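Trainee: What shape does this take:
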Amino acid sequence: MENKKEKLLIQFNEAFANGNHQFMLDQVTEDFHWIMIGKKEIKGKTQFAEALKDMKEFNSELELVDVITHGKKACVNGNMKIVAPKAEDQSFSFCDVYEFNSFKDPKIKRMTSYVVER
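Mentor: Prediction:
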């Protein structure tokens, strides 16, 4: 059975795959920090909203392999295939490490993403 944080992370990743940016914004803190290893960092909810606006619409297939939570920390790994209408399809595997702001009503405070193209 999924706990509250596991359910949140599954929905968060599905929202990313489906382009539901408002849901994603509703799940992060104002001081949200997203570190994309080897790429860039996004600091703050406002910067996160801008980054989401810049993402092109795409269809995707998402496979979540593991969703692990413990205390205020969590990890999700999986695979995604992006089918872009006017570009070449992309496939990658990812591992995201999360930190929540609290136990009771968790919001995502920090996310570190490791992505490998396949």
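
Trainee: contacts, neighbours, all on C-alpha from now
Mentor: Fine.

Trainee: quick one: the strands in this structure?
Mentor: With DSSP state E as the criterion, the chain has strands at 28-36, 40-43, 59-70, 73-83, 90-100, 108-117.

Trainee: Which strands or helices does the first one pack on?
Mentor: Applying 3 or more Cα pairs under 8 Å, 6 or more residues apart in numbering; DSSP states H and E, one finds that strand 28-36 contacts strand 40-43, helix 45-54, strand 108-117.

Trainee: in the second one, what's buried?
Mentor: The neighbour-count check on helix 45-54 (16 or more other Cα atoms under 10 Å) flags Lys45, Gln47, Phe48, Leu52 as buried.

Trainee: this one as well, want them side by side:
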Amino acid sequence: MKADNKTILEQANAAISTGNNEGFLAHCTEDTQWTFVGEQTLRGKEAVRAWMVTAYEKPPVFQARQFIAEGDFVTALGTITLPDKDGQATEYAYCDVWRFRDGKMAELTAFVIKP
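Mentor: Take a look at the predicted model:
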């Protein structure tokens, strides 16, 4: 049975939470595009891979409170804990809007703020 988009996102997040960047990227299209609203846009799996090396030096801790899935989109709301520039664990609120294509994550629009 083919996994639904919400399940795919949950599997990808489980991989990244253990530090398995490649396991996460296996769920992305080669031309994936990630837009961090107000910050930057990453184009292509290689750009995302390079970003993950520094951004996810320590695996992030996700607390997804809610998923909203419709058609090719899954929205995830929750918190993510990452080290700040001084290495201190810092919690951020996030809203990720993922667009899927052929069972893979093709596009991300991410809103991340420090509450």
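
Trainee: Now the TM-score, please.
Mentor: TM-score of the superposed chains, computed with TM-score structural alignment, normalised by the length of structure 2, equals 0.84; 112 aligned residues with a Cα RMSD of 1.9 Å.

Trainee: circling back to that earlier point, nearest to Asn20 of structure 1, out of the helices and strands packed on strand 28-36 of structure 1?
Mentor: Each of these was scored for nearness to Asn20 of structure 1 using Cα to Cα, and the closest is helix 45-54 (9.5 Å).

Trainee: Tell me roughly how far the closest one lies from structure 2 on average.
Mentor: Between helix 45-54 of structure 1 and the corresponding residues of structure 2, superposition yields a mean separation of 1.4 Å, by mean Cα distance after the TM-score superposition for structure 1.

Trainee: returning to what we had before: list just the one of the strands of structure 1 that sits closest to Lys4 of structure 1.
Mentor: strand 59-70 (9.7 Å).

Trainee: Ile108 of structure 1 matches what in structure 2?
Mentor: The pairwise alignment with structure 2 assigns Ile108 of structure 1 to Met105, based on TM-score structural alignment.

Trainee: how near is Ala27 of structure 1 to Phe16 of structure 1?
Mentor: One thing to correct before we go on: residue 27 of structure 1 is Gln, not Ala. Look at Gln27 of structure 1 and Phe16 of structure 1: by Cα to Cα, to the nearest Å, they are 12 Å apart.

Trainee: same question but for Ser93 of structure 1, I mixed them up
Mentor: With Cα to Cα as the criterion, Ser93 of structure 1 and Phe16 of structure 1 are 14 Å apart.

Trainee: And for Ile37 of structure 1?
Mentor: In this view, Ile37 of structure 1 and Phe16 of structure 1 are 18 Å apart by Cα to Cα.

Trainee: These two: which is more packed in?
Mentor: More neighbours surround Phe16 than the other of Ile37 of structure 1 and Phe16, with 16 against 11 (other Cα atoms under 10 Å).
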